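S.K.: sequence and predicted structure below; questions after.
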Amino acid sequence: MPPGILKLLSLLDLPAFVEGRYLDVLAANPLATALSPRLVAGGNRLRDVFLDPAEQAMFPQQERAAAALVAGFRESVGTDVDDPRFIELVGELSLASPLFRELWARHDVGVLSGSVSVQIDHPQVGQLVLNREKLLLSGSDRVMLVIYHPDAGSDAAEKLRMLASLASRATLDR
């Protein structure tokens, strides 16, 4: 992980994390972890979305979110389908998740970078509609900086400030 990216993550007042080509979380800032406790280094977005009921509950449009994630994963891996990490991850998810099997069989390929609107039902602050940006880090093997941000003046902006405050208090209480 480039030190400059770690510095940037720590300075952002928005939920942000870095993910690798297999959708592994490589680094995350505290507000990203407050948004989802599974957004921590060492986590994997595919495993979280398909195997973790708490993560699934956060996405009211879970099948749509899962389909986009699988299509982006397929694009990220490209033709490198003989890679042992890829084989292990697809095999594990295919055995454990009927939804993953169904979506994987569709062979959809999606764009991994860019902006999309994401609806999240957060257990502490309620429904958030956030924009998710995925920015390809130059000089990397499909490593992305992922940032969630609300529209200015929106209800989600206020709820995100509340979540940041809650996360800050929790850190101070430790």
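M.R.: Everything's here; your move. This one's a predicted model, so the numbers in the text were calculated from it and none came from an experiment.

S.K.: only C-alpha atoms for contact and neighbour calcs from this point on.
M.R.: OK.

S.K.: quick one: residues contacting the closest residue to residue 94 other than its chain neighbours.
M.R.: Distance criterion C-alpha to C-alpha, 6 or more residues apart in numbering; nearest residue to residue 94, sequence neighbours excluded, is residue 101 at 4.9 Å. Each residue near residue 101 by C-alpha atoms under 8 Å, 6 or more residues apart in numbering is listed here: 93, 94, 95.

S.K.: one more structure, for comparison:
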Amino acid sequence: MEHGDNALGEFLRARRSLLDPADFAVLDHGQRRVEGLRREELAFLAGVSTHYYARLEQGRARHPSRAVLDSLARALELGDEAKKHLHALAEDLPLVKVAARRNERVSPELLRLLDRWSDQPVAVIGRYRDVLTSTPLAQALNPGFAPGHNLLYEAFLSPAGEGFYVDWEIVAAGAVAGLRSSAGSDLADPQLKELVDELSRRSPEFRRIWARHDVQERTSGTKRYLNPLVGPLTLEYQTFRVNEAPDQTLFVFFAETGSVSEQALVLLASCAELSDANRG
């Protein structure tokens, strides 16, 4: 876990290290001792003095103007969400209100809706990537969607994680970037710190990806699974913020109409229904 007293500096340093000097018109001054651009090169691209930029990274200057932040975002080639994150770090403004995350329970109304949602894998995920509830089909698709599981633990610490996700690296990077997005600038949150510290200690891959400081809220995409019951599936997903609990995200998975994956999903739904009947 990064030091909470210099989150802005650590973000700038991490993103600077990811830039390839070959992509920029900078003079090569011999062998490089650091990854990515040097401080003076990034400062030049952003139109600020090297001395001032160094102070930002070192935490000795903490509140640059919005104009400077916008210039740094352009130089670092940040997307809209990462740019918003940069501003939040500089302004010490959590992106999620503290009051909104006191309750990680799913509302009775949403639970009743999921009870009627039998033909698609659906799950409600909390702020820290805990599975709060899910449909039987979601659990048949991915055992990690069982309530009480944590998707980051499943991806990085479960022995079956890498074999289950066909594009494991993409899934893992997206999960970490999503965690940073929901955390915002509130990196001192004790529960977040405990989660990140444990994953960092137990998983070198998590530690490597977390150090990149990627920030991205997952709103849609494609995931490829190797399901033990029906084999490979390629599913699209959409996410929806739960209005009454903004820290909670509703994930809905679906297959392309007429595809082999749609047929496999129908078969998987039958398996899930049969499993439920046997338990009953």
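M.R.: Sure, I can see it. Here the structure is a predicted model, which is why all the values come from computation and not from measurement.

S.K.: what's the TM between chain one and chain two?
M.R.: After superposition, the two chains reach a TM-score (TM-score structural alignment, normalised by the length of the first structure) of 0.96; 173 aligned residues with a C-alpha RMSD of 1.0 Å.

S.K.: if we can go back for a sec, quickly find the element holding the residue nearest to residue 94 of the first structure.
M.R.: With elements taken from DSSP states H and E, the one containing residue 101 of the first structure is helix 98-106.

S.K.: how about the next helix or strand after that helix: buried residues?
M.R.: Next along the chain after helix 98-106 of the first structure, taking DSSP H and E as the criterion, comes strand 114-122. Of the residues in strand 114-122 of the first structure, 118, 119, 120, 121, 122 count as buried by neighbour count, 16 or more other C-alpha atoms under 10 Å.

S.K.: wait, the second one sits on residue 57?
M.R.: No. Applying C-alpha atoms under 8 Å as the test, residue 119 of the first structure and residue 57 come out as separate, 11.4 Å apart.

S.K.: trace residue 25 of the first structure over to the second structure, please.
M.R.: Aligned by TM-score structural alignment, residue 25 of the first structure pairs with residue 131 of the second structure.

S.K.: apologies, that question was intended for residue 117 of the first structure.
M.R.: Aligning on TM-score structural alignment places residue 117 of the first structure opposite residue 222 in the second structure.

S.K.: likewise residue 68 of the first structure?
M.R.: In the second structure, the residue paired with residue 68 of the first structure is residue 174, using TM-score structural alignment.

S.K.: now swap in residue 168 of the first structure and tell me
M.R.: Alignment note: residue 168 of the first structure maps to residue 273 in the second structure; criterion TM-score structural alignment.

S.K.: what about its match, which helix or strand?
M.R.: Residue 273 of the second structure belongs to helix 260-279, assigned by DSSP H and E.

S.K.: between that helix and strand 220-227, how big is the angle?
M.R.: If you take axes from the mean of the first three to the mean of the last three C-alpha atoms, to 10 degrees, helix 260-279 of the second structure sits at 60 degrees to strand 220-227.

S.K.: quick one on the thing from earlier: which secondary structure element contains the closest residue to the match of residue 117 of the first structure other than its chain neighbours?
M.R.: Setting aside the residues directly before and after it, residue 222 of the second structure is nearest to residue 236 in space (C-alpha to C-alpha, 6+ apart), at 4.4 Å. Take DSSP H and E as the rule and residue 236 of the second structure turns out to sit in strand 231-241.
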